[in-house]
Every structure is written in structure tokens, then in C-alpha cells.
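Trainee: Dropping a prediction and its sequence here:
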Amino acid sequence: MDVSIIIVNYRSWKPLLNCLESLLSIDKTKIDFEVIIVDNFSNDREFDFFQNKFNHFTFIRNNANSGFANGCNLGAREAKGNYFLFLNPDTIISPETLNTLYTTYNNHSDIGILSCLQVDRKSRFFYQKNIFPTLVQIFGINRFFYRKINKKRIDTIFNSKEELFYPDWVTGAVIFISREWFKKVNGWNEDYWLYFEDVEICRKIAQKNGKIAVSRNTIILHEHGGSSRNDFETEHISKTEVIISKHVYINNNFNSSTKTLAHVLLIVFILIEKTFFSLLSLFLFFNLKLKTNRYILKNLCSYYINALKNQTWLSRRSVNYQKINL
């Protein structure tokens, strides 16, 4: 088996349908591949329908919603391919994309992870000039000003017209990696429930002298947010987990001189921001986006209390948190 395509799903059946139908258009005479869908306990009666409709694909029912990293690792354990393509359920692949990724990866022995250009339905390309988070860039507003101040330098790095360009990290929506490299970095880190696990796996590969590359020769349609923000509850949980995962990333990757400062600044900045927008939502009660902040603030207060109590930055939803609290 050449490639195992691994998709982690949680109640994203509508975009998943489009994704799986696009995979049916790939010519299997050019490349031998399998498709593995790991459902993170959607528990909404759709699993059996999809399993019957796409009976040539492998469906795995996870026993809990254990997060993206856990779902990816579960799919990889069942995979037969020499290469893995981790793909979001809200993506649509063109018939030639898989072969392009496979050929490009094999033609560049220095690549550890390969991705490709991504575009949404409005033909807007996703920002992929990604640099590893630092103390300066871990906060959204700081990151904005950092990019503005360093725009010329960043554009110089990524302005090549070559087939490939090399960011520090790529989004987990489209990641092509060999089984060998996957084993070298011990797969996805299950400290994370959702978000930043893609940054960390890229960092681990970079530390072992592997390159992170993006191919300009193929494009994938990506309906950003279609797999993580498909209802109000899922949205405020996923937005909370973005912040929690920042803490996990800081704890795992920042040095001792900046780690504590980064945690403190993130806590202060986020609590001030969420408190302000929560109060504002009481007056603009018709605005659902503002209302989300109240739930995020509640979730974060619970998380920070738990972090102090148990002396861990891990999300209570993450597999590794559950392991240490058995």
C-alpha cells in the first residue's frame, strides 16, 4: 500500500460527504491508497449510514471524543500505507493531488512533512507563511504587529517562485508524511486535544533536520472551520481549546526563562479580553459571537482552577491528562 489517507471526524458529516466523494475520483491505477475515517464518537446515528455508503473505505468508531491527535494516531495504527495523508473532513481533493504529493515527497529526500496550497470557496488562499510561536507571537495582537513590522523579511523568505516553499509549520488540515518520519517523532502528541498539535509535530521534525514544505503544484479546497465549529456548543469548546493548547505548547516548547512569563501574560490578556466581551454581550445579547465569550470565560476559569489544583496545563479532554488522572 502506497498511501493511507486518514480523516478524523466529529459531527462533520456534510463536509465529510463531499470530501469522501472527491476521494472516489482518484485514479487507483496510478497510486495504491486506502481511506481510513476515525469518528470521534459523534454518537448521532450517521456513522452506520456512511459506513454502508462508502463500504470500500475503513471506518473506525472511537470510544470517546478524544481529540484530533488521538484520532490521527488511532488511524495511523490501523494504516497499511508507507505514507500517511492526514486530511480534514472539510477538504475537497482534486484527482491529481494525491499523486502530486506522493511524487513530490519522494523526489525531495530532505522533506519531513509536505502540504499544499489551500483555498476556500471564495477563492481566497490560506495564509501559510507560518513561523514557530515565540513569546512575541503567541498573542494575536502581537502577532499582527510582528507581521506588519517584519513584512519585508517574511515576504522575502516566502516570495520564491519555486515549486516548493518552506514555512516553519503547516496546518494539520493537509499533512503528508512518511511512516518512517511519523515513527521518528512518535506520531501526534496527545497532550493536545485540539489545535497546536500540528505546530508541535512540525517542530519535532525540524529539530531532527527534516524540512516542512508546501507545494505550489496542487491546491485543496478547505472549508475552514467546517469540522470544528458546526454548532454553538462545539464552537465555544473549540475556541476555548485554542487557548488551552497555547498553554500546552508554551509548557512543552518554551525555555525556562520565558515559559512562566508567557503563561502569565496569556492568562492576563485572555481574561481581560473575555471579561470585556462577556460584559458587552449582556447589552448586545442578540450577537451570538459575543455571547460565545461568556461560555469561553466560564470554561477558562474552570481550566485555570484545575491547572492550579492538579499542577498541569493539559486539557481535561486530552488523552494524556486522562492517563495521569486514572
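Mentor: Alright, I've got the coordinates.
Trainee: from here on, contacts and neighbour counts on C-alpha atoms
Mentor: Fine.
Trainee: quick one, longest strand in this structure?
Mentor: strand 211-222 (DSSP state E).
Trainee: Show residues contacting that strand.
Mentor: 90-94, 96-97, 100-101, 104, 110-121, 163-170, 202, 205-206 (CA atoms under 8 Å, 6 or more residues apart in numbering).
Trainee: Pull out the buried residues from that strand.
Mentor: For strand 211-222, the neighbour count (16 or more other CA atoms under 10 Å) marks 211, 212, 213, 214, 215, 218, 219, 220, 221, 222 as buried.
Trainee: let's bring in a second one:
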Amino acid sequence: MDLSVVILNYNVRYFLELCLHSVKAATASIDAEIIVVDNNSADDSCNMVKQLFPEVILIENKENLGFSKGNNQGVAIAKGDYVCILNPDTVVSEDVFFKLLEFSKTKENLGIVGCKLIDGSGMFLPESKRNIPVVKVALQKIRGNSANYYANHVQENEVAKVEILVGAFMFMKRTVYNQLKGFDEDYFMYGEDIDLSYKAIKAGFNNYYVGTTAMIHYKGESTLKDTNYAKRFYGAMQIFYKKHFKSNIVFDVFVWLGINLAYLFRKNPNKVKKVSKNMYAFSNMKAQFLSEKLNKKVLVINSISDINDQSTVVFDPSSMRYKEIVSNMIYLSKKKDISFRILMNNSNFIIGSDSSNNRGEVITF
């Protein structure tokens, strides 16, 4: 078997459904398996997987084991030569796995491979490629200065070696994952991807960013929404420095003080509120369906060139490939106040997000 896709899920039933549809399309011509590890979701996630995706291997945990342990569970039963760690709030292009499999076969000492991520508004997510967050760089980042945190020397459509990749999408040989002992389970949530990327570099592997294929990550880079999140995030950073950069007591005090001060003086991100005057769909049937369900006029268009500013565009994967949806989102993101939603065929919901600062949104009918 060529590939095992491992998806860790927790209470994002609708995003998981969309994600699984896109992964099925992307693995249609590949000898692959899909493994969903559910961390005791309270929603209908597990029933949905059993009913709509009976071929998916489902692990149902009785408690929330966290990101590291949950993903390690999935990889432990994987059979693929390669594994892909994938977030459930993502939509992958049909060519992403094929391209990365072909790319990986050409590289020696291959570590972890990532791809281009965009948020729900079509904007590039800079956390797709990052530098090692040495103390100075990390403290700059958590004070709001990201210039040295992201790998800005690599262009977003480029293919190049990078140091740190994002946990929403991490592709690698299963033997490499096991050699690195997977995600460090001292981390419950956040920081695990930095740790695994850094362990790969220390072990002599080369990590790569492949910007020639793209996918959607609705949540984008996690934001400081509440006290519990902030404590976990900065706690994860303290674990990382203790494991990899600890030198002496003065150094430890400096790191502890800097991280805790950054937590106290953190800034909450502004939520994006876009003005939408029109809603567009690409078929009469979808436009009529949405008009009835949303109680608003939905216009039919044949070309993205017909779309104006301050509009919501509803994509339909049954009539447009995921790769084309991603490309259209990137192209249209240059317009003012453009929002995107995806409506699955025979579904009772639409999904979208207006920025990486906002959690993805679901409207059910």
C-alpha cells in the first residue's frame, strides 16, 4: 500500500465529512487507506463516518487523548509506505497526494513534506512554511512580529527545503515517522508539529515545502480565542524549549518570563465581518435550492469573471473539481469582501470561513 491518510477528529462533524469527500477524490487512483481517529466527539462524527464512509477505518476513543497521542494511534495501525497527517477542517486538491508521492521518490534523506495552505477566504497561510522558533524569534512572534518566524525567503508557489511545517498537513515515509517516534505525547495540543519537524532536522532529514499544490485549511493558524487555548499554546512552547534548547537556569528563567509576559500582554485578533450583497452559484439547480433554503436570491453564473466585489460564491464539488475550487478561491481573493462557501451534493449544510482569524462556519438546513 502506498499511502495512509490519518485524520484526527474532535467535534467537527461537517468539516470532517467535506474533508473525507476530498480525500476520497484525491486517493481514487492511489493504493491508499483512510484512518479517522475520533477523540470522543460529542457530535455525530462517528455515526456519519460509519454511514457515509464505511470503507474508512475508524478508531473511537472514549476520551480526548490530545493531538499527539491520537495521531500516533492512527499511524500505529497504518499500512501505507507513506503517511499523511491531516486536519479534519481541510479540503485537499485531487493532485496533492499523487504529486507528493512522485516528489518524494526523487529525494534522499527525505523528512517531512508540506504543501501550500490557504484559508477559507483564499489567502495564503504563512504557517505553511516556518523557521525554527529559536527563543528570540519565538518571542518576537508572540509579541506580534512574525518577520523571522515564517520562512519568507521561500515564495508561496516555490518548492524548497524548509525547517518547520504545519501539523494540519504533514506527509512523510512511515518509517521516518516511526524512527522519530512520532509526535511527542508530552504535548497535548499545539507545538507538536514544531517538535516533530525539528526532530527530523536533528536526525539528518530534509524537510520540504511544495508550493505547487494547494489545499484549504479553514481554521488557519490557531488564534488566541480564550484563556485555556493561550495557556496550552504557551505551555507547549515551554515544553519545546525545555526539550531542545535548555542550557542553564538563567536561560530557563528568561524563556519562562518572556513566554508568560507574552501571554499576559497578548492581543486578541479582530474577527472579520464581510459585507456580501450578492450570492452566486454555478447551476440553476443549486441556485434554486439555496434560494429556498436560505430565503434569499441566489444568482447563477457561468464564469468567475462575472463575480463582483462584496459577494458570496458557493462552490459545488459535484460540478467542479476541488483543485479548481482552490484555484478559483486564490484568484478571487483579490476582490473586495469576497466570501466562499462549499455545498456538497445531497447534503444539508454549507461550509465556509471568511479569514484565518475566524473558525470555519457551518450553516445547516
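Mentor: Now that the structure is in, tell me what you want to look at. Bear in mind that the values here come from a model prediction, so they are computed numbers and not experimental data.
Trainee: tm score of chain vs chain?
Mentor: Here the superposed chains carry a TM-score of 0.74, computed using TM-score structural alignment, normalised by the length of the first structure; 267 aligned residues with a CA RMSD of 2.8 Å.
Trainee: from the contacts of strand 211-222 of the first structure, which would you call buried?
Mentor: By 16+ other CA under 10 Å, the contacts of strand 211-222 of the first structure give 90-94, 97, 101, 104, 111-119, 164-170, 202, 205-206 as buried.
Trainee: returning to what we had before: tell me the residues of the second structure aligned with the longest strand of the first structure.
Mentor: Aligned using TM-score structural alignment, strand 211-222 of the first structure spans residues 206-217 in the second structure.
Trainee: Quick check: that stretch compared with the first structure, mean distance?
Mentor: Superposed on the first structure, stretch 206-217 of the second structure shows a mean distance of 1.0 Å to its aligned residues (mean CA distance after the TM-score superposition for the first structure).
Trainee: can you give me how far that stretch is from the chain middle?
Mentor: 11 Å (CA atoms, centre = their mean, to the nearest Å).
Trainee: Okay, the closest residue in space to residue 90 of the second structure that isn't next to it in sequence and residue 234 of the second structure: tell me how far apart.
Mentor: What sits nearest to residue 90 of the second structure in space, not counting adjacent residues and going by CA to CA, 6 or more residues apart in numbering, is residue 217, at 4.5 Å. Distance, residue 217 of the second structure to residue 234 of the second structure, using CA to CA, to the nearest Å: 22 Å.
Trainee: related to what we said a few turns ago, out of the buried ones among the contacts of strand 211-222 of the first structure, list just those in helices.
Mentor: 97, 101, 104, 202, 205, 206 (DSSP state H).
Trainee: Including distance to residue 289 of the first structure, could those go into a markdown table?
Mentor: Listed next are those as a markdown table, based on distance: CA to CA, whole Å:
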| residue | distance to residue 289 of the first structure |
| --- | --- |
| 97 | 36 |
| 101 | 37 |
| 104 | 41 |
| 202 | 32 |
| 205 | 37 |
| 206 | 37 |
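Trainee: nearest to residue 41 of the first structure, of these?
Mentor: Nearest to residue 41 of the first structure among those: residue 202, at 27.2 Å, using CA to CA.
Trainee: now for the closest one: what does it line up with in the second structure?
Mentor: Following TM-score structural alignment, the counterpart assigned to residue 202 of the first structure within the second structure is residue 197.
Trainee: show me what contacts that match?
Mentor: Residue 197 of the second structure neighbours (CA under 8 Å, 6+ apart): 112, 163, 164, 165, 207.
Trainee: Could you let me know which of the ones in helices among the buried ones among the contacts of strand 211-222 of the first structure ends up closest to residue 237 of the first structure?
Mentor: Out of these, the member with the shortest distance to residue 237 of the first structure (by CA to CA) is residue 202, at 24.7 Å.
Trainee: Could you pull out the strands in the first structure for me?
Mentor: Ranges of strands within the first structure are 3-9, 33-39, 58-61, 83-87, 91-92, 111-119, 164-165, 174-178, 211-222, based on DSSP E.
Trainee: which residues in the second structure form helices?
Mentor: 13-26, 45-52, 66-76, 96-104, 135-142, 174-179, 192-202, 227-244, 249-264, 284-294, 322-332.
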